[in-house]
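Undergrad: Return a 3D structure for these sequence lines:
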Amino acid sequence: MQKITGGVTAPKGFLAGGLHCGVRASQSKKDLAMIYSQTPCTAAAVYTQNKVYGAPITVTKNNIADGMAQALICNSGNANTCNADGVEKAEAMCQMTAEALGLAPEDIIIASTGVIGAVLPLEPIAKGIRELAPQLTAGGGALAAEAIMTTDTKAKEEAYTIEIGGKTVTIGAMAKGSGMIHPNMATMLGFLTTDAAISAPMLNKALKLAVDDTFNMVSVDGDTSTNDMVSIMANGMAENPLIEEEGADFDAFLTVIKEICTSMAKKIAGDGEGATKLMECTVNGAPTTPLAKAIAKSIITSSLTKAAMFGADANWGRILCAIGYTDGDFAVDTISVDISSPKGNIHVCENGAGVAFDEEVAKNILLEEEIHIQVEMNQGHGTATAWGCDLTYDYVKINGDYRT
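TA: Below is the predicted model of the structure:
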């Protein structure tokens, strides 16, 4: 496996682009992205479990029910959620994209992100689709990644290659997410492309397995979005032997999918709204892996722990508190906690009780931009890692006037 430059257009046969069409008021911000495969793809997606969900999710579920797609359209600035005409407009966007690319409407994956409850204007999107389709290029992945951003401070894209069946397979990705991040399936928006030859059922299985350990282990603010979606399209142009069942080739493909999703998940957590620090929490020795996941996510979701990380305060009691209110059957008196960063490591808790440590050393460790919390439970073999960020004044500022 090798990391390479690029994003969704790194795999063979994928073109992409992005532009400002007018959904967002600021003309300096792109708000329409498109991805197109030169050949049909097997496709899969995972979606938010929020009972309030965007119209694009309804339409995408219908469109890829057959496990096939060939293009993706996504707008930012408006979530197309909680609108009476939402499904109608999402279907219209698919129709417009299909006409521009010479495809059928059901070949299109559609996503939207932005303000909830605002009526989606179709006129600028229609104009934008007509302009964007002829502009798609093999170098347009970065433009597409920029066009799906909302409060993100930076575009997020990644690409890897791996040898499968004697062929070089490439996987690319782009994602957006900064606030309203507490996934229960995937997170924010994430779009993956690959030139691997893989059946739709196995593609779906790989995506779900990868998402469960990566995007599902991210939290910025504890709010599960209405529009969360992670999708993947595979066009087979790498010409590897078709992956139709579990085995060495599937394992290799899953390994690289997990790697790229892990990288993107960390980018999302580190770019949380107002964040100054990436928090990574690893729980080892839990009675079960599901319990390890729940504890790790409980810690990185704790507002008090997040605030302490912002203030460079080694208030380890808040970590124990977050462990303690996690649902599950486990003991507390065997738990130890370490906090580390590039500046070093400090042991703050042993057997559920505090130990003496140098507060000045701890502060210097916590002033770094990436903080790791290590929890050892000594009660089994369950292990998990979750990612989050600190809680700052700017988070409230950003969300206090997000709509207006």
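Undergrad: contacts, neighbours, all on C-alpha from now
TA: Fine.
Undergrad: what kind of secondary structure is the residue nearest to A45 when sequence neighbours are not counted in?
TA: Once flanking residues are discounted, A45 sits nearest to S231: 4.0 Å by C-alpha to C-alpha, 6 or more residues apart in numbering. Local secondary structure at S231 is given as strand here, using DSSP: H, G, I helix; E, B strand; the rest coil.
Undergrad: any idea how far T5 is from S231?
TA: 21 Å (C-alpha to C-alpha, to the nearest Å).
Undergrad: neighbour-wise, which of these two wins?
TA: Between S231 and T5, counted using other C-alpha atoms under 10 Å, the more crowded position is S231 (23 against 10).
Undergrad: Was I right to think that one contacts A186?
TA: No. Using C-alpha atoms under 8 Å, S231 makes no contact with A186, being 9.4 Å away.
Undergrad: Identify the contacts common to those two.
TA: V46 (C-alpha atoms under 8 Å, 6 or more residues apart in numbering).
Undergrad: OK, contacts around the residue nearest to A45?
TA: Residues near S231 by C-alpha under 8 Å, 6+ apart: A43, A44, A45, V46, G190, F191, L192.
Undergrad: mind redoing it with 7 Å?
TA: Residues near S231 by C-alpha atoms under 7 Å, 6 or more residues apart in numbering: A44, A45, V46, G190, F191, L192.
Undergrad: What is the burial count for S178?
TA: Neighbour count for S178, taken as other C-alpha under 10 Å: 24.
Undergrad: What separation is there between the nearest residue to it once chain neighbours are set aside and G7?
TA: Nearest residue to S178 in three dimensions, chain neighbours excluded: G272, at 4.3 Å (C-alpha to C-alpha, 6+ apart). As judged by C-alpha to C-alpha, G272 and G7 stand 21 Å apart.
Undergrad: Sequence B follows; please return its structure for comparison with A:
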Amino acid sequence: MDEITIASVKGFRAAGVHAGLKKADVLDMALVVSDRPCVAAGTFTQNLVRAAPVLYDQAALAENRTGIRAVVINAKNANAVTGAQGMRDALEMATLTEQALDLPHGSTLVMSTGVIGVPLPMAKIAQGIQLAAQALGDSVADGQRASEAIMTTDTHPKRAARQIVLDSVTVTLAGMAKGAGMIHPNMATMLGLIVTDGAIDAEPLQSALYHAVERSYNCITVDGDTSTNDTQLVLANGAAGNPMIDSVDHPAYPAFCEALHDLCVDLARQIAFDGEGATKHVTIQVHGLPTFEEARAIGRTIATSPLVKTALYGRDANWGRVLAAAGRADVPFDPARASLWFGDLQLLREGTPLPVDEARALEILSAQEIYLTFHLDHGEASALVWTCDFSVDYVNVNAEYRT
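TA: Got it, this is the predicted structure:
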């Protein structure tokens, strides 16, 4: 199947342009537009310090969840901790987009990513919006450029798509996301946008997004820092013509929900594995807890441990660090019932250490893909968490990020 991008979805167009926010003609502004009103859903950062575009989008969706037409995104500048001026600039971004495209007031959402605490250079933003409005297209390449334009320290763009058949109608979902550092989402991701031509009402769409985010973006971490700008949006314009999914009880809802979840997992894994300076793709499997939330909490605590992450970078099977991290996850468990594997090498059986085959451990930890499995005997719930290692390059990138 040919690649499907966000611009390939029926009724949507996209653009990625250079507005002058970054140097050397690098793409730094994206615009995605629907030819008809969209039902919209969103999840946002739970950080108490929330960027102006987050606050703007939350207010916009509270007023209008069925008439969204566009999303405009800039890189290089987060428009976070910018006071009243930041709120005015977020509104102006939306207004300029609506004027450029002759869209109704209140039909545009805004996202920003980059350095915190610096006002947006609105002259460049205004120029970028005009350029993006003129460059809109519905080709695969147009969607590719949009996904490239939202990158910051990402080493590559994150894109994914899924197609499903609902009541004999093919429905397409496509998304793009960005993120490599300050990744520890809580009800969102760094920045993500998914569009679909499926017909679905606001309540079931929000419910499907919440379910998907809880088991995808909220199961990744790079460094344990939750961003001020985390935003995941979904726009559904109904252009496919499937019968309207009007509730969570609709027969087509489970299939739509599964496709959205699968798409979010794909994008979330791409973010986790593209962590700043990452050399390892780490999947942590936690089994045997009473609830999914408890299993995830243990997995995320292991995944955020600097000692675990540096050991993985150094290919050191220092499994005690994993157990120690699990023990501070604020989830009660009996250490005497804990078992641990690195790949297929068991290191702990029901609280008892096993002899370590150092040669096999080194072989497992030398691979790019690493799997850690932590098992308890306290219930039937499990969770998957995705992360990466900490390398010297992570320190270098973040020591010099602003300068």
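Undergrad: follow-up on the earlier one: now which residue in the second structure aligns to the residue nearest to S178 of the first structure?
TA: The alignment partner of G272 of the first structure in the second structure, by TM-score structural alignment, is G275.
Undergrad: Ok, T48 of the first structure next?
TA: By TM-score structural alignment, T48 of the first structure lines up with T45.
Undergrad: That match and M187 touch, don't they?
TA: Yes. T45 of the second structure is within contact range of M187, at 5.9 Å (criterion: C-alpha atoms under 7 Å).
Undergrad: quick one: secondary structure of the residue nearest to S178 of the first structure?
TA: Once three-state DSSP is applied, G272 of the first structure turns out coil.
Undergrad: The residue lying farthest from the centre of the first structure - nearest residue in space that isn't next to it in sequence?
TA: Distance from the C-alpha centroid of the first structure peaks at A356, with 38.3 Å (C-alpha atoms, centre = their mean). Nearest in space to A356 of the first structure, with sequence neighbours left out and distances taken as C-alpha to C-alpha, 6+ apart, is V348 at 7.2 Å.
Undergrad: Distance of that neighbour relative to G382 of the first structure?
TA: In terms of C-alpha to C-alpha, V348 of the first structure sits 22 Å off from G382 of the first structure.
Undergrad: Show me the helices in the stretch 101-250 of the second structure, by range?
TA: 122-135, 140-149, 202-214 (DSSP state H, counting those that start in this stretch).
Undergrad: most packed of those?
TA: Among those, the stretch with the highest mean neighbour count (mean count of other C-alpha atoms under 10 Å) is helix 140-149, at a mean of 25.
Undergrad: who's in contact with that helix?
TA: Helix 140-149 of the second structure has contacts (C-alpha under 7 Å, 6+ apart) with 4-8, 14-17, 27-31, 75, 157-158, 176.
Undergrad: and if you look at stretch 265-278 of the second structure?
TA: 153-155, 158-160, 177-181, 216-217, 220-222, 281, 386-391, 393-394.
Undergrad: again, 8 Å this time
TA: With C-alpha under 8 Å, 6+ apart as the test, stretch 265-278 of the second structure has contacts from 153-156, 158-160, 175-181, 183, 189, 212, 215-217, 220-222, 280-282, 386-394, 397.
Undergrad: Out of those residues, list just those in strands.
TA: Among the contacts of stretch 265-278 of the second structure, the residues falling in strands (DSSP state E) are K158, R159, A160, G175, M176, A177, K178, H281, V282, W386, T387, C388.
Undergrad: how many neighbours does the third one have?
TA: This points to A160 of the second structure. By other C-alpha under 10 Å, 21 other residues sit near A160 of the second structure.
Undergrad: what does the fifth one give?
TA: The local packing of M176 of the second structure (other C-alpha under 10 Å) involves 26 other residues.
Undergrad: Map it onto the first structure.
TA: Mapped onto the first structure by TM-score structural alignment, M176 of the second structure lines up with M174.
Undergrad: Spit out the contact partners of V375 of the first structure.
TA: V375 of the first structure touches C281, T282, V283, N284, I335, S336, V337, D338, counting by C-alpha under 8 Å, 6+ apart.
Undergrad: sorry, back to before: reformat the ones in strands among the contacts of stretch 265-278 of the second structure as JSON lines; add distance to L307 of the second structure.
TA: Shown next, in JSON lines, are these (distance: C-alpha to C-alpha, whole Å):
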{"residue": "K158", "distance to L307 of the second structure": "28"}
{"residue": "R159", "distance to L307 of the second structure": "31"}
{"residue": "A160", "distance to L307 of the second structure": "32"}
{"residue": "G175", "distance to L307 of the second structure": "34"}
{"residue": "M176", "distance to L307 of the second structure": "32"}
{"residue": "A177", "distance to L307 of the second structure": "28"}
{"residue": "K178", "distance to L307 of the second structure": "26"}
{"residue": "H281", "distance to L307 of the second structure": "16"}
{"residue": "V282", "distance to L307 of the second structure": "14"}
{"residue": "W386", "distance to L307 of the second structure": "16"}
{"residue": "T387", "distance to L307 of the second structure": "14"}
{"residue": "C388", "distance to L307 of the second structure": "12"}
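Undergrad: just the buried members of those?
TA: The neighbour count (16 or more other C-alpha atoms under 10 Å) marks K158, R159, A160, G175, M176, A177, K178, H281, V282, W386, T387, C388 as buried among those.
Undergrad: Can you tell me which of those is nearest A84 of the second structure?
TA: For those, the closest approach to A84 of the second structure (C-alpha to C-alpha) belongs to K178, at 26.4 Å.
Undergrad: chain center to stretch 350-360 of the second structure: distance?
TA: Distance of stretch 350-360 of the second structure from the chain centroid (C-alpha atoms, centre = their mean, to the nearest Å) equals 35 Å.
Undergrad: Can you show me the strands along the second structure?
TA: Taking DSSP E to define them, one finds strands in the second structure at 12-17, 29-44, 68-74, 108-112, 158-166, 169-178, 191-196, 231-236, 281-289, 339-342, 345-349, 352-353, 369-375, 381-388.
Undergrad: out of those strands, nearest to D330 of the second structure?
TA: Among the strands of the second structure, the nearest to D330 of the second structure by C-alpha to C-alpha is strand 281-289 (13.0 Å).
Undergrad: Packing partners of that closest one?
TA: Counting contacts by 3 or more C-alpha pairs under 8 Å, 6 or more residues apart in numbering; DSSP states H and E, strand 281-289 of the second structure packs against helix 253-273, helix 292-304, strand 369-375, strand 381-388.
Undergrad: Not counting residues beside it along the chain, what's closest to G16 of the second structure?
TA: Closest to G16 of the second structure by C-alpha to C-alpha, 6+ apart is A146, at 4.0 Å.
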